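Undergrad: Okay, sequence plus prediction incoming.
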Amino acid sequence: MKSVLIVDDHPVVRAAVKIVLEKEGFKRIYEAASVGEALSILREHAVDLVILDLVMPGGDGLDVLERIKTSDWSCQVLVFSSLDPLFFQDRCMRAGAMAYVAKTNDLIQMQKAVQAVRTGYTYFARLPAGSQNPLQRSEKQMIDKLSNRELTILQYLARGMTNKAIGELMHLSHKTVSTYKTRLVEKLGVNAAVHLRDFAKRNHLI
């Protein structure tokens, strides 16, 4: 592996990750602050490794993961996110990621993950089993049953975005987003759409 793409909208995070990658011997390091920039670089350059955040302007990291999985780009993906691995690690693994590192960890974990992926291994955290209370367990099961698109829309709604703004961002009609919102209320068992934010915050989705 010689080339790498860092996808994160925070310059300080990109700078810190870049230092780790330079220590690991990467010579060509590309940077993207949005989904659009990331996809543009992937189309134009041969990239061996992608360091991917899940929350960014212009879309989300899960969408980038799906695009890479269905494309002919021969790059590996290491997810580096502030989102709780309890709810996102398995989803990223299923979407083709080779590693998941939470930003709450020391950068040494990022370095170890890069080393693992470069040698053909995966790098995922060992998640706690049975440590959640019954409510958390049942809510995690509901979250796991959501599609990537449903989960993304839930996160956008929980951040206070309007149906119109979400539709423009995800190239969906206002009516389609409204349908997703209704479906989320039903699937997650909340009383009304206004409670989706509480559900998302309680489960560390935002």
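TA: Received it, and whenever you're ready, just let me know what you need. Numbers count the residues shown, from 1 in each chain.
Undergrad: drop to CA atoms for contacts and neighbour counts, all remaining ones
TA: Will do.
Undergrad: What is the helix or strand encompassing Ile153 packed up against?
TA: When secondary structure is defined by DSSP states H and E, Ile153 falls within helix 148-158. When contacts are defined as 3 or more Cα pairs under 8 Å, 6 or more residues apart in numbering; DSSP states H and E, helix 148-158 sits against helix 163-170, helix 174-188, helix 196-202.
Undergrad: With distance to Met98 and mean neighbour count as new columns, can the ones you listed be given to me in TSV?
TA: TSV is the format used below for those (distance: least, Cα to Cα, whole Å; neighbours: other Cα atoms under 10 Å):
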stretch	distance to Met98	mean neighbour count
helix 163-170	26	17
helix 174-188	29	16
helix 196-202	26	16
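Undergrad: So which residues of this structure form helices?
TA: Counting by DSSP state H, the segments of the chain that form helices are 11-23, 35-44, 61-70, 85-94, 107-118, 134-144, 148-158, 163-170, 174-188, 196-202.
Undergrad: try this one side by side with the last:
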Amino acid sequence: MTVDDHAILRGGIKFVLLAFDDMELVGEARNGDEAVDLCEQLQPDVVLMDLMMVGMNGAEATRAIRKKYPEIQVLILTSFLANDLVQKAMQAGAIGYLLKGISIDELANAIRAAAIGRSILAAEVIQVLLQPSKPSSQAIYELSKRQQEVLALLALGLSNEAIAQRMKLSPSTIRHHVSQVLNKLGVTNRTEAATTAVRVGCV
């Protein structure tokens, strides 16, 4: 599902997705309020969310969707690249943050990744996040060696199942470690944890 106040962009994404057999655009919303309502009706796997819209903005809509429908992943697709916007979107529960200049294949791959719970950040976004604040750098050293391994693999985009296979542990054990990592780092999702790992050189 796409959420954008520009009909031309919504139409463009609809046309682009027709090229991929494994994707279907189930709905379009013009703003955050419509997006929340449509999520109840359509139950999309992934929502492509713009940030700057009249009424409920993208970050607010993301928070509302993730709270009501935690199984729905929200992928930010915007023209704006500012640290505070990225932080708000990630804190609201977005699984990724992309810029509208992205290529068709990159967009398709990002949607696929989001659908299976893998976070995705544009390279420019990572650079922005690397610069100003370092909120959780000290907390990295409070992680156990195993938790640091989990964080490093998580930052590479591996799912819990893939991490479990790599570390020869059960998925439930990995889920526990991921939960502990998020708590110790003081972050709310895997994307924020991955960003912290990149920032402090864990990856």
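TA: Sure thing, it's come through. This one's a predicted model, so the numbers in the text were calculated from it and none came from an experiment.
Undergrad: Leu127 of structure 1: which of the helices of structure 1 is closest?
TA: Between Leu127 of structure 1 and the helices of structure 1, the tightest spacing by Cα to Cα is seen for helix 85-94, at 6.4 Å.
Undergrad: What is the mean deviation of the closest one from its aligned residues in structure 2?
TA: Once fitted to structure 2, helix 85-94 of structure 1 is off its aligned match by 2.9 Å on average (mean Cα distance after the TM-score superposition for structure 1).
Undergrad: Now for the aligned residue in structure 1 for Thr78 of structure 2: which residues touch it?
TA: The pairwise alignment with structure 1 assigns Thr78 of structure 2 to Ser81, based on TM-score structural alignment. Residues counted as contacts of Ser81 of structure 1 (Cα atoms under 8 Å, 6 or more residues apart in numbering) are 52-55, 100-103.
Undergrad: from the residues you listed, which is closest to Asn163 of structure 1?
TA: Ranking these by separation from Asn163 of structure 1, with Cα to Cα as the measure, puts Val55 on top at 18.3 Å.
Undergrad: Once you drop chain neighbours, what's closest to that closest one?
TA: Residue nearest to Val55 of structure 1 in three dimensions, not counting chain neighbours: Gly61, with 6.2 Å by Cα to Cα, 6 or more residues apart in numbering.
Undergrad: you'd agree the one you found is up against Ile51?
TA: No: Gly61 of structure 1 lies out of contact with Ile51 (Cα atoms under 8 Å); the separation is 10.2 Å.
Undergrad: So for the strand or helix carrying Gln147 of structure 2, what gets flagged as buried?
TA: Counting by DSSP H and E, the element that carries Gln147 of structure 2 is helix 145-155. By neighbour count on 16 or more other Cα atoms under 10 Å, the buried set for helix 145-155 of structure 2 is 147-155.
Undergrad: and the longest helix out of those in structure 2, which stretch of structure 1?
TA: Of all the elements of type helix in structure 2, the one with the most residues (DSSP H) is helix 171-185. Mapped onto structure 1 using TM-score structural alignment, helix 171-185 of structure 2 spans no residues at all.
Undergrad: What helices and strands are in contact with that helix?
TA: Going by 3+ Cα pairs under 8 Å, 6+ apart, helix 171-185 of structure 2 lies up against helix 137-140, helix 145-155, helix 160-167, helix 190-199.
Undergrad: returning to what we had before: tabulate the buried residues of helix 145-155 of structure 2 (TSV), appending distance to Lys88 of structure 2.
TA: Formatted as TSV, the buried residues of helix 145-155 of structure 2 follow (distance: Cα to Cα, whole Å):
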residue	distance to Lys88 of structure 2
Gln147	26
Gln148	25
Glu149	27
Val150	25
Leu151	22
Ala152	24
Leu153	24
Leu154	21
Ala155	20
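Undergrad: Which of the residues you listed sits closest to Ile120 of structure 2?
TA: Nearest to Ile120 of structure 2, judged by Cα to Cα, of the buried residues of helix 145-155 of structure 2 is Ala155 at 9.7 Å.
Undergrad: which residues touch the closest one?
TA: If a contact means Cα under 8 Å, 6+ apart, then Ala155 of structure 2 has 190-191, 193-195, 197-198, 203 as its contacts.
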